[in-house]
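In: what follows is a protein structure lacking sequence information:
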């Protein structure tokens, strides 16, 4: 089965562990599937309905919407900032939720994972992202989760792609997400 998965990373930092986790996902994509890390979230302006018009739509927002519209699924990577998701990820969700009822997220299978310094691996942020994605029209894939604690020390000397536990967990997430992309087609067959 083939699936094109677009990954959005909620950290803009060059050395982000969530970015490294997304890079590992690219290499671990199941056969027939691809994971593409979306570049350009930093260029998307804060959502403003006044500029979300045919005449004024920012190119960065249009590119984001097009990339997600063309994807079969989304894989969102989030760190935890002050107990919740980073603004850049929330902003992307806001742009993808519009136009209301017909946004690029509508009906799209979505998995939310990530790593954070805390002992719970960013579960609060992941919960908030899942909530926002669901309200925005995405289909959060149940049971496809991965929260990796202690990122600062765990990945100080090791890239996530070299951590056996991460490889196992990330592979399971990718398999679950790819399976979810086939579910709508199987339901109509």
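Out: Looks like it arrived, so ask away. Predicted model, so just to flag it, every value in this text is computed and none were measured.
In: going forward, measure contacts between C-alpha atoms and count neighbours the same way
Out: OK.
In: give me the distance from stretch 27-46 to the chain's centre.
Out: 8 Å (C-alpha atoms, centre = their mean, to the nearest Å).
In: end to end on that stretch, go ahead and measure it.
Out: 31 Å (C-alpha to C-alpha, to the nearest Å).
In: tell me which residue is most central in the protein.
Out: Nearest to the geometric centre of the chain sits residue 76, at 1.3 Å (C-alpha atoms, centre = their mean).
In: sec struct for that one, please.
Out: Assigned with DSSP: H, G, I helix; E, B strand; the rest coil, residue 76 falls in the strand class.
In: try this one side by side with the last:
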């Protein structure tokens, strides 16, 4: 059966051993029937690290960097976006903010305009990255995405107790519930 809903994961952490990368793996491995999930790998395999910092001077035809074109193309064909991000210094990692900046343009006709988007992730703090997730949702809303506000998974990494998230049934279930909710949101707009 072909996938009828495609969800793109944008991963805020560039670190190979990141818990957030592990959450993305859980998401990819637990797609419900009819849903395809892919983590953005980037134009050169470096994920969001392949996308140069946003600069309006280079956001023109013939000047736009390959990394930015690749990101926009991936978001353009996605039915929904799931951002999985840590919290850096109480806020959004630069990778996530930069991706939102590229994806927010051109205003009103961007690759994420009206697209259902959810934000989850893990962080060291006791609140699991709530501040970063809230800031990310705010930026996405301003950028024109349709933020699915009732989807929240902010996982304190200490809850994992050194385990991979895939080893904890409750974490897998929470990630699956987020994916199910995001896929349902796509169906609500078709």
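Out: Structure received. Bear in mind that the values here come from a model prediction, so they are computed numbers and not experimental data.
In: TM-score for these two?
Out: The TM-score (TM-score structural alignment, normalised by the length of structure 1) is 0.94; 183 aligned residues with a C-alpha RMSD of 1.1 Å.
In: that older thread, translate the residue nearest to the centre of structure 1 into the numbering of structure 2.
Out: Under the alignment (TM-score structural alignment), residue 76 of structure 1 maps onto residue 83 of structure 2.
In: residues touching its match, list them.
Out: 9, 10, 11, 12, 117, 118, 119, 120, 121 (C-alpha atoms under 8 Å, 6 or more residues apart in numbering).
In: for the strand ranked longest in structure 1, packing partners?
Out: Counting residues, the longest strand in structure 1 under DSSP state E turns out to be strand 139-148. Contacts defined by 3 or more C-alpha pairs under 8 Å, 6 or more residues apart in numbering; DSSP states H and E place strand 139-148 of structure 1 against strand 109-115, helix 123-135, helix 164-188.
In: residues touching the residue lying farthest from the centre of structure 2, list them.
Out: Using C-alpha atoms, centre = their mean, the residue of structure 2 lying farthest from its centre is residue 62. It sits 27.4 Å away. By C-alpha under 8 Å, 6+ apart, residue 62 of structure 2 lies in contact with nothing.
In: residue in structure 1 paired with it?
Out: Match for residue 62 of structure 2 (TM-score structural alignment): residue 55.
In: same question for residue 27 of structure 2.
Out: With TM-score structural alignment as the criterion, residue 27 of structure 2 pairs with residue 25.
In: let's verify that match: helix, strand, or coil?
Out: Following three-state DSSP, we place residue 25 of structure 1 in the helix state.
In: pretty sure it contacts residue 33?
Out: No - using C-alpha atoms under 8 Å, residue 25 of structure 1 is not in contact with residue 33; the gap is 10.8 Å.
In: those two - which one has more neighbours?
Out: residue 25 (25 against 17; other C-alpha atoms under 10 Å).
In: quick one on the thing from earlier: now the helices and strands packed on strand 139-148 of structure 1 as JSON lines including mean neighbour count?
Out: As requested, these are exported to JSON lines (neighbours: other C-alpha atoms under 10 Å):
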{"stretch": "strand 109-115", "mean neighbour count": "28"}
{"stretch": "helix 123-135", "mean neighbour count": "20"}
{"stretch": "helix 164-188", "mean neighbour count": "16"}
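In: redo these as JSON lines? Include distance to residue 41 of structure 1.
Out: Below are those laid out as JSON lines (distance: least, C-alpha to C-alpha, whole Å):
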{"stretch": "strand 109-115", "distance to residue 41 of structure 1": "17"}
{"stretch": "helix 123-135", "distance to residue 41 of structure 1": "16"}
{"stretch": "helix 164-188", "distance to residue 41 of structure 1": "22"}
